[in-house]
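Enquirer: Sequence and predicted structure below; questions after.
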Amino acid sequence: MKIMFMTLRDRVERFTDFSNLSKDWEYVFAGYEKDTAKLLEMGGDADAILADAITPVPKELIEAMPNLKIIHSEGVGYEGINLAAADEKHIYVCNNRGANKTAVAEQAVMLMLMVLRHAVTGHNRVLEGRQIEAKASWSMEGISELGSMHVGIIGMGDIGIETAKLLNAFGCRVSYNKRYPLSPSQEKEYNVTYMSADDILKNCDIVSLHIPSNKETFEYMNEERFAMMKKGSILINTARGEVVKNEALLEALKSGQIAAAGLDVLAPEPVKEDNIVVKAMKNDGELAEKIVLAPHIGGLTVQTFDKIYGTIWSNFKKVCAGETPVNIVNHP
């Protein structure tokens, strides 16, 4: 079996014990190369591809690889993989559903706390010698505890459920929305109540996004939905940057429609200095204090990658043996 890695080589080597794999297997490390011709030159005869969750695996590449049997996302997302082309060639596309649920849930709660406690601004105030000024200001303005918040989770999959579990420990009231509501027993177990997405936006103090990135959810948080949000509420996004319209987010923050945002993700990735949100924050200090950014590291824990690579190598072994892998996301 020949495997082409379209991701970071150091990460593959760190979380893989090659001594446990077949000595006959071959490996091609393509990094983040996106040129189809170059990829085919390196690994056009590969049986498997492992791709970073945001790396494109286009139709042209899939159609030109005669031996390809499985494409595996290194993460949960797989929006860069052309599923239709894989279906046509009966190629499995798999992900690592649920592997990062604890890590991303922790990131979501951390962003909520950072926003509520003015963590980044407070850090900067201390470095500037303005500790007492910041303390006095926020003691008068008031800092809310997370447990006093009504949190709405939009997208109640593995990560949404894990986030709800963590929020319960803080004493939050938690509402959720998903296409198919949980059963009454599940709602009782997770201590959550179902609400329509519109009602979550209108009534919750914090809205946490946990929806996939696809055609239906592109710029889900647009001008109309930001206008629905409770005045002075907070947006948290640990899903994908593409589900939030950047221009609408900035307008909602500048107008005071929402008080703040905690973002582990921004679109497009990779995020550059000319990103509209980054530029706006650099040019407007008041706006910058309303946003907490993280570099899309919600799921990048050691524990997550241990689970991820366990699934990846198990699936490659199954396909090599003619068996069906787990976590198939297409219709091969």
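Expert: Sure, I can see it. Residues are numbered from 1 along each chain as shown.
Enquirer: When you work out contacts or count neighbours from here on, use the C-alpha atoms and nothing else.
Expert: Fine.
Enquirer: The stretch 101-250 of the chain: helices as residue ranges?
Expert: 101-116, 119-127, 131-141, 158-170, 184-190, 197-203, 223-228, 246-255 (DSSP state H, counting those that start in this stretch).
Enquirer: need those in TSV with distance to Ile70 and mean neighbour count, can you?
Expert: Output for the helices of the stretch 101-250 of the chain, formatted as TSV (distance: least, CA to CA, whole Å; neighbours: other CA atoms under 10 Å):
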stretch	distance to Ile70	mean neighbour count
helix 101-116	24	22
helix 119-127	43	15
helix 131-141	54	12
helix 158-170	24	20
helix 184-190	34	13
helix 197-203	36	20
helix 223-228	38	16
helix 246-255	35	17
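Enquirer: Switch these over to TSV; also include distance to Gly44.
Expert: Shown next, in TSV, are the helices of the stretch 101-250 of the chain (distance: least, CA to CA, whole Å):
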stretch	distance to Gly44
helix 101-116	34
helix 119-127	47
helix 131-141	59
helix 158-170	35
helix 184-190	46
helix 197-203	45
helix 223-228	44
helix 246-255	38
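Enquirer: Pasting the second one now:
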Amino acid sequence: MKKHVVLYKTLSAPLMARLEAVAQVTVVENPKSQDGLAHLRDALPEAEGLLGASLTLDADLLSLAPRLQVVSSVSVGVDNYPIDELTRRGILLTNTPDVLTETTADTGFALIMATARRVVELADWVRDGQWKQNIGPAHFGTDVHGKTLGIIGMGRIGEALAQRGHFGFGMRVIYHSHSQKPAVDARFGAEYRNLDALLQEADFVCLTLPLTAQTQGLIGAEQFARMRPETIFINIARGKVVDEQAMIEALRSGQIRAAGLDVFTQEPLPADSPLLTFDNVVATPHMGSATHETREAMAACAVDNLISALNGQRPKDLVNPETWPRG
């Protein structure tokens, strides 16, 4: 008998066919809406597998799923899931960590370029008919090549960002992570720094680390005060790694030059957010992995992980390895 999977993510026709060949699939559309959430709650008691993204699986929802064996998330971040509770219950949690690395690093470097060269601001200025003569110093940006790139969180995405900066733009790379990485040092001529030293030294401070209890609120007023007025701040990690109000104050006071932000404390970003009042802020809609190719690859990876788990095989991208081997 096929196992029961609850799907709350749109899949392409080939991936849907592949999943339906091995599982009985209940599709829940828009699970964040009132009707969608009600449908999800009705479906959970029979669910042996879940596949989706961007839904917080809290204790209340989890309590409705006594048969659940695996949660396959179409994401690299897993802060939406109660990992300790899943592990306690022996429920496998999987993610898609490899397939979005390069695309997310592209997004990070796009934000570096857009903020440094004031691309969005000046493009809007031209569109508004303000370009009447050759631009002068009031509209100049700052160079990226040859500058110091400071990366906080030297995982897969951090390394991909370092590659772009070092080889593509001749940037000096410094980084802060939970440990020094000799392979990174050798490949990029990178230098490890403690957090305070990195903040004081980097021309571009880029966050690429996961959201955990230890990293939540890592960058606040004290950290922004250590940056220089020439510093450009980039966040492609998670919004809650940053004290957003402290960042707003740093921008307002001129403590930092600019910010390129793909993630926010509240998403979607409210229309009345003060961040939208700054010309030197480039705000994008959490689009780090948002290309056709990468999103399809992420979904395929999640389907692979789910099918492996339901077939009694260890999935490739197991977040909580304590659940394996299964008892």
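Expert: Arrived safely. Quick caveat, the model's predicted, so the values are computed rather than measured.
Enquirer: on that earlier part again, I'd like to know which of the helices of the stretch 101-250 of structure 1 is closest to Ala84 of structure 1.
Expert: Closest to Ala84 of structure 1 of these, according to CA to CA: helix 158-170, at 25.4 Å.
Enquirer: What helices and strands are in contact with the closest one?
Expert: Helix 158-170 of structure 1 sits against helix 101-116, strand 150-154, strand 173-177, helix 184-190, with contacts defined as 3 or more CA pairs under 8 Å, 6 or more residues apart in numbering; DSSP states H and E.
Enquirer: and the first one, what does it pack onto?
Expert: To tie it back to what came earlier, the one meant is helix 101-116 of structure 1. Helix 101-116 of structure 1 is packed against helix 158-170, strand 233-237, strand 258-263, strand 291-293, with contacts defined by 3+ CA pairs under 8 Å, 6+ apart.
Enquirer: Quick one: closest of those to Ser139 of structure 1.
Expert: strand 258-263 (17.4 Å).
Enquirer: May I ask which helix or strand encompasses the counterpart of Glu296 of structure 2 in structure 1?
Expert: Using TM-score structural alignment, the equivalent of Glu296 of structure 2 in structure 1 is Asp306. Using DSSP states H and E, Asp306 of structure 1 falls within helix 302-320.
Enquirer: Tell me the buried residues in that helix?
Expert: For helix 302-320 of structure 1, burial by neighbour count (16 or more other CA atoms under 10 Å) applies to 304-305, 308-309, 311-313, 315-317, 319-320.
Enquirer: by how many degrees do it and helix 101-116 diverge?
Expert: Between helix 302-320 of structure 1 and helix 101-116, the angle comes out at 150 degrees (axes from the mean of the first three to the mean of the last three CA atoms, to 10 degrees).
Enquirer: by contact count, what packs against helix 302-320 of structure 1?
Expert: Packed next to helix 302-320 of structure 1, using 3+ CA pairs under 8 Å, 6+ apart, are strand 70-73.
Enquirer: Mean distance between the strand it packs on and structure 2 after superposition?
Expert: Taken over the aligned residues, the distance from strand 70-73 of structure 1 to structure 2 averages 0.9 Å (mean CA distance after the TM-score superposition for structure 1).
Enquirer: Show residues contacting that strand.
Expert: 47-53, 91-96, 312, 316, 319 (CA atoms under 8 Å, 6 or more residues apart in numbering).
Enquirer: Run a quick neighbour tally on Thr87 of structure 2.
Expert: Residues lying near Thr87 of structure 2 (other CA atoms under 10 Å) number 17.
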